[in-house]
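Enquirer: sequence first, predicted coordinates after that:
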Amino acid sequence: MRAKSRTDVRLDVLMNLHTGVVVHAPDTSIIFSNHRAAELLGLSEDQMLGKRVIDPNWCFIDSEGNRLAPERYPVSLVLSTLTPLRETVLGVLAPDRADIVWLIVSAFPDFSSSGQLLRVVVNFHDISQRKKMEAELEKSRAFAHSILDGIAANVCVLDEEGKIIAVNQAWKDFYVDNGGAQGHCHEGDNYLKVCTNAIQSLSAELQSASQFYIGFREIIEGKRERFDLDYPCHSPKEQRWFFVRVAAMRNVSPRRIVVTHVDISAQKQTQEHLQKSLIFSKRMIESMRDGVSVLSKDGYTSEVNPALCEMTGFTREELLGTSAPFPYWPEEEYSVIDRAMKKTISQQQGDFDLIFMRKNGERFPVSVAASTVFDDHGQVISYIATVKDISDYKKMESEIQNLAFYDPLTNLPNRRLLNDRISLAIVSSKRSGKYAGLMMLDLDNFKPLNDQHGHDVGDLLLIEAAHRLRSCIREVDTVARFGGDEFVVVINELHRDKTLTDAYLIDIAEKIRSAIAAPFILHSGTSNDKASIEHHCTASIGCLSFSSTVRHGRDLLKLADKQMYRAKQQGRNRVSLLQTDIDESTISTNEPQRSPP
């Protein structure tokens, strides 16, 4: 088996892309699909290739989970508008698969030079399970193999004057098959005369004809030892090409010349088909929105697509031929990316979230899916990586994280994060043997402000109150918005002595009470019509200290809540401290009984 050609490698690369690629004819039937496409869409090749109607239980859904009508599928939209579809988020519901696979889909029309629509190319990237994907891309067989193995050559032997002195059986069979007389061997005939038709057929290609005559004469005259040429020899029924080799036999006297003709029509047709496939695959790779980088087995960059160049800011020329560390690797990330690269080499695939660098020095997050391409003998040919810029997704994840754990108005921790912080304070107290503190406070004069000036002004007061609370505590402590105008303060690791701890809590509570009591100057309205509102507000604060005897944060919140309402009942703008040690009996006998605010 011959080694894979450069074309074979490119086709292997296309079939091994980590991104799904599907090509539709103008009638929407599928004419090409890589393995990744079938995997992501949840369909078999029998359901896809050549098909337009698939399992009725299969469908695309939009980002809200609504089933899309077929006319809203990517290929349908491109066919109806003849314009590209860029990075559209779609989900796939497939039979026998419980999970929805979410994709970013791009599709574009491919036109001929005359403007006729040839096909629609659709590519898509899995964004739902980047962290979990472990399926290894299947090796694909080479797109085309040599078809010359086993083809019998037509051979004749000439004397020094160019006359035929012997022919083989394949020569005779070819002659008879093409209308020649049975039993005629051409022995004694001039070779050029016998091959007149073949020579004349070259007249349409004057350069080839000239090369053949010149090369043949130089062999006859002893000016060269060998001459090769491809030439057409078409029959009325088919287009045919042959490879001819004219070579002088060595160490033979008198001089003898061997002429070998091999029918390479199938090879020519295959080469033409492969050339078209190469152009087609190159267009698809270049059209992909994700970056693609191909490395040789020695680790040097052999190919990059425009998307990777646009993403990183480096030109194709700047990237080709480079090896690790590549220009888009930040120096501080060398070790992390190098480990990912070595993992790909050892495990033959990998899926990683990394940090890359643009040419201007800007860092940005990427998702890299890498795999290994093998030849038919299982030997490594190259490595291929698809690179997705996930800056927007990381920003979205951060925003979602913030919404999950922080109050959107004050940017303080919400109840969920508060519970975690209290649990950590309990664990820390058990480890260190030191007391910690908890405060719950309520703004005493908040409702009248809302009633008189509206919730927008009330929100301004809550934001300012959050700033004042943060300024009263240490960095290691926590201020959380408990709900409405209620806040909770968690103070970590204070003293082993409860008396000293309680004294510290009273000092902090008074500091908070004083900060809240300062006048609030609130600016409401638009920039052209802004009003300043002065509001006076106080805080009722309930606080307590706790140690390793507490098991649940909810018990502390109940006790602090009761102390806060005790401060309100005592006239508001006060601090109420639970002075007893907290144990199971304290918790069970101190259920809060709220009175109206």
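Expert: Sure thing, it's come through.
Enquirer: drop to CA atoms for contacts and neighbour counts, all remaining ones
Expert: OK.
Enquirer: just checking, Ala560 touches Asp442?
Expert: No - between Ala560 and Asp442 there is no contact under Cα atoms under 8 Å: 11.3 Å.
Enquirer: relative to Val387, how far out is Phe364?
Expert: Separation of Phe364 from Val387 (Cα to Cα, to the nearest Å) stands at 12 Å.
Enquirer: ugh, wrong one, Ala248
Expert: Distance, Ala248 to Val387, using Cα to Cα: 56 Å.
Enquirer: swap in Pro109?
Expert: Applying Cα to Cα, the value for Pro109 to Val387 is 23 Å.
Enquirer: for Phe174, same thing?
Expert: Distance of Phe174 to Val387, computed by Cα to Cα: 55 Å.
Enquirer: one more: Met341?
Expert: On the measure of Cα to Cα, Met341 and Val387 end up 13 Å apart.
Enquirer: Leu202 too?
Expert: Separation of Leu202 from Val387 (Cα to Cα): 50 Å.
Enquirer: swap in Lys276?
Expert: 27 Å.
Enquirer: surely Trp171 touches Ile164?
Expert: No - using Cα under 8 Å, Trp171 makes no contact with Ile164, being 11.8 Å away.
Enquirer: what is in contact with those two at once?
Expert: Cys156 (Cα atoms under 8 Å, 6 or more residues apart in numbering).
Enquirer: of these two, who's got more company?
Expert: Neighbours were counted for Trp171 and for Ile164 using other Cα atoms under 10 Å; Ile164 has more, 24 against 20.
Enquirer: quick check, that one in a strand?
Expert: Yes - assigned with DSSP: H, G, I helix; E, B strand; the rest coil, Ile164 falls within a strand.
Enquirer: isn't it right up against Cys156?
Expert: Yes - Ile164 is within contact range of Cys156, at 6.6 Å (criterion: Cα under 8 Å).
Enquirer: what about Trp241, distance to Arg551?
Expert: Distance from Trp241 to Arg551, by Cα to Cα: 88 Å.
Enquirer: I meant Met311, not that one.
Expert: Note on Met311: its distance to Arg551, by Cα to Cα, is 52 Å.
Enquirer: the more surrounded of those two?
Expert: Remark: of Met311 and Arg551, Met311 carries more neighbours, 20 against 14, as counted by other Cα under 10 Å.
Enquirer: take a look at this one as well, against the first:
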Amino acid sequence: MMKRIKKFFRQLSVDLHFLVPVTVIVFFLCLIIIIAKDKMVGDVESSLNRYMGYLKDTVFLSTYDSLKKGNMKVFEDILTQIGTYEQVKEFSLINKNGKVVYSSNKEFLKTIDSKATKINKPLTETGSNKITYYFPVVTVDYCTRCHRQWESGEINSVYRISLSNSSFVNLVNISSFSNKAIFIGGFIAVLLIYILYSYIKQLKFSEIISESEKKYRSLFENIMDVQFCIDENGNLVLISPSGVDLLNYRDKSEILHENFASKLLYDEQTYRDLAEKVYSEKEVYGYEMTLKKKNGAPLIAEANMRLVEKDGEKVIEGIFRDITERKNNEKQLQLLASVFENTIESIMIVSSDGKIQKVNQAFLDSTGYSEEEIVDFSPLEIQPFNENRRYLLKVAAEVRKNDRWKGEIWCRKKSGEIFPQWMSVSVLKDDNGSVMNYILLLHDITSLKKSEEELRHQATHDMLTGLPNRQLFEDRLKRAVAHHERYGGKFALLFIDLDNFKNINDTLGHKIGDLLLIKAGETLLECCRESETVARLGGDEFTIILNDIEDENGIVTVTERILKAVASAKKVGGHEVYTSASIGIAVYPADGRNSVSLIKNADMAMYKAKELGANDYYFYNSDLKVRLERKISLTTKLAKALEEDDIKVYFQPLIDLKSGKITGAEALARWQTDTSRFIRPDEFIEAAEESGLIGTLGDFVLNKSCENLRKWHEAGFESLKISVNLSVKQMNDQNIVTKTRNALKKYSLKPSGLVYEITENVAMKDFGATLALFKELSGLGVKISMDDFGTGYSSLAYLKQFPLNSIKID
């Protein structure tokens, strides 16, 4: 019973929001009804009062009039008649002593009314059931006739009339009762309204409960979050269908009423920890646990649980959801965050409205900014990019058009230092295609730019001397031609070759040779202005472009300064080295209007300077070109002559002056053209040496000489020897000894029958190499003879070191 009462009051407290306004409304309605009723009662009371007043006045007037006339009989009759009035209880005449002398009610005769003695004006008294009126009678002159003891103007008696007020009392009682009835009716109305409200509410609540049950069942069966319940024994007693599917079971019967720990967890301790937490805290939210699927695979779940009591048993109710994907995503996000913060690439994330939202540590480290100084600002405000606004707006337009941009951009550090970066911009959009963020990936390419610069420098500069190489020289030469062709004026091209460099390089070693080339490059730079180009083409060849010259005097001044500077003795690698230079000069536009012509003509002039002797210069002229063209033509014809066996070998006899006998012969190559004209030997041999045909020519002469020597021996002249000349190029041929050995073997000749003749000048060009070759040939058995002795160095000290068998003196 008490539970029902409590339940009723709980329900009542819930319904107060309805009862209070209804009660207030009914109360005011009742109040309005009472006010209206009271007004009606008041109107009735007023009517009664008027009636009572009329009745009083009528009684007084009628009796007073009869008494005034002294007609006591009439007065008594009137009293009798008044006594019959329904509303008149009594009408009495009281003398001034308070004694009732006449009354319509005999019960009041001779009674004393002490109030009457004290009345000097009309008085009204209201009792519980009547209203009594006192009206004093004043003596007038007329009355003194009969009552001489009365004095005029004094009160001689008092009328008393009592009227019944039962109508008023009944009216008041009825009014009071009706007020109570109205309020009781109001209460009953409130009660009926509440009962009706509760009934309607119950009907509606039943519908809601029914609909809710349907929704709950649908939700229970279809919601992805899994509802579950575990009893006191740790058995799973409830699980929603989504949980059955999530754990890969076919039917809930496979897991219901099974031990939760052994069926769905990997160990008992996990469940003990879970249960302990729920039993101690009653409600647990966001509890993470790893469940075991039917196939043993893990499922990471997040559960909200509470401890409830059902049928006297404490159970754990809760829901859990699969957060495996979320946890994996969190790991991915953590990984991405770690990559974001730890990558060496600078990353900037810009919002769709152009504000910097996030930068990583690499960006802060590379620029020197703090995060507070750059986040929430526009790149145009803090200017981390050292590019003009137009260029940045162009990049932004390209990004909006293509959703990406890649390119090189110069950035500015907080300190103001600028540095190059390779920037990649991509756009991140939402599902609706609206731009969410711009992702800027920046890579510092300072070292790359430096490497590129070094590569460009290496590609265009000589590795040894650091001077412009052939590629850069030719480019600058073309620019000089284009400039002077457009604006007029002259410039000169100097082609420089170091004299005696090969001997120094071979004798002292390549290291000393390299140091000498470096020294020569520095010397040439010192002799020129910064605006002039000094280049190394390769080997010991250098070029200089002298810009804006007025006449040959300026060229000569610079050239002589160069010759003097190069020719001075130099301390290189602990050795004092002497060298000189041969310089060929070509002038634009007189000696060529393009770079190819200028290079070719300066080169020819350089070779002419060498022919004139060391440490000299030569200006190109047209005769050099004619000679060169003739030499080229001669070289072409020589190659053809060698192919067609037009070169002949003639033998000049060697005679012993004492005996007059022939002791041998010297092989001489002669070239007779189809016009029967002989080409001078020095002319075609020089062409052969310069063109590289000297090797073929030398092999031809050696084999022809050995062939004829074999014939002479077979003819009985076994003591004869054959002499063959060796040129510089042949001596530099590393296979000369092998070729010699093969020729002797081919014709079955003794090495002593072959004599190699070398001129003094050729032998002394590279003393060390010559000495080594001579020793190797002597070891083979071949004889060595020096030709033209006395025309060159003529040094007996050197001669003593050579293994010579004879000397030819000019």
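Expert: That came through, no problem. What you are looking at is a predicted structure, and each value in this text was computed from that prediction instead of being measured.
Enquirer: circling back: among Leu202 and Val387 of structure 1, which residue is more densely surrounded?
Expert: Comparing Leu202 of structure 1 with Val387 by other Cα under 10 Å, the one with more neighbours is Val387, at 25 against 18.
Enquirer: aligned partner of the more buried one in structure 2?
Expert: Matched by TM-score structural alignment, Val387 of structure 1 corresponds to Leu442 in structure 2.
Enquirer: grab the nearest non-local neighbour of Thr260 of structure 1.
Expert: Take Thr260 of structure 1 and drop its neighbours on the chain: the residue closest to it by Cα to Cα, 6 or more residues apart in numbering is Val155, 4.5 Å away.
Enquirer: doesn't Lys172 make contact with the one you found?
Expert: No - using Cα under 8 Å, Val155 of structure 1 is not in contact with Lys172, being 9.4 Å away.
Enquirer: what do we get in structure 1 for Val100 of structure 2?
Expert: Checking with TM-score structural alignment, Val100 of structure 2 has no match.
Enquirer: if you count neighbours, what's buried in whatever helix or strand Val100 of structure 2 lives in?
Expert: Per DSSP states H and E, Val100 of structure 2 falls inside strand 100-103. Across strand 100-103 of structure 2, burial judged by 16 or more other Cα atoms under 10 Å covers Val100, Tyr102, Ser103.
Enquirer: do stretch 208-226 of structure 1 as well
Expert: For stretch 208-226 of structure 1, a neighbour-count test (16+ other Cα under 10 Å) marks Ser208, Ala209, Phe212, Gly215, Phe216, Ile219, Ile220, Glu225, Arg226 as buried.
Enquirer: what does stretch 106-113 of structure 1 give?
Expert: Of the residues in stretch 106-113 of structure 1, Ser106, Ala107, Phe108, Pro109, Asp110 count as buried by neighbour count, 16+ other Cα under 10 Å.
Enquirer: now stretch 679-699 of structure 2
Expert: Within stretch 679-699 of structure 2, the residues that count as buried by 16+ other Cα under 10 Å are 684-689, 691, 693-695, 697-699.
Enquirer: closest one of the residues you listed to Leu93 of structure 2?
Expert: Leu93 of structure 2 lies nearest to Ser691 out of the buried residues of stretch 679-699 of structure 2, by Cα to Cα, at 185.3 Å.
Enquirer: for the nearest residue to the closest one once chain neighbours are set aside, what are its contacts?
Expert: Leaving aside its sequence neighbours, Ser691 of structure 2 sits nearest to Thr635 (Cα to Cα, 6+ apart; 6.7 Å). The neighbours of Thr635 of structure 2, taking Cα under 8 Å, 6+ apart as the test, are Phe684, Ala687, Ala688, Ser691.
Enquirer: try it again at 10 Å.
Expert: Contact analysis of Thr635 of structure 2 by Cα atoms under 10 Å, 6 or more residues apart in numbering lists Glu629, Ala641, Phe684, Ile685, Glu686, Ala687, Ala688, Glu689, Glu690, Ser691, Gly692, Leu693.
Enquirer: roughly how far does it sit from Glu550 of structure 2?
Expert: Distance of Thr635 of structure 2 to Glu550 of structure 2, given as Cα to Cα: 39 Å.
Enquirer: and if you look at Leu780 of structure 2?
Expert: Leu780 of structure 2 is 62 Å from Glu550 of structure 2, by Cα to Cα.
Enquirer: just Asp603 of structure 2 next, same as before
Expert: From Asp603 of structure 2 to Glu550 of structure 2 the distance is 22 Å (Cα to Cα).
Enquirer: more crowded one of these two?
Expert: Ranked by neighbour count (other Cα under 10 Å), Asp603 of structure 2 and Glu550 place Asp603 first, with 24 against 11.
Enquirer: mind checking which helix or strand that one is in?
Expert: Per DSSP H and E, Asp603 of structure 2 falls inside helix 595-612.
Enquirer: mean offset of that helix relative to structure 1 (after superposition)
Expert: Compared with structure 1 after the fit, helix 595-612 of structure 2 shows a mean deviation of 1.8 Å (mean Cα distance after the TM-score superposition for structure 1).
Enquirer: which bit of structure 1 covers whichever helix or strand comes after that helix?
Expert: For helix 595-612 of structure 2, the following helix or strand on the C-terminal side (DSSP H and E) is strand 616-619. Here strand 616-619 of structure 2 aligns to structure 1 at residues 574-577, judged by TM-score structural alignment.
Enquirer: the top helix by length along structure 1: average distance to aligned residues in structure 2?
Expert: Secondary structure of structure 1 per DSSP state H: the longest helix is helix 265-287. Helix 265-287 of structure 1, aligned to structure 2 and superposed, deviates on average by 4.5 Å (mean Cα distance after the TM-score superposition for structure 1).
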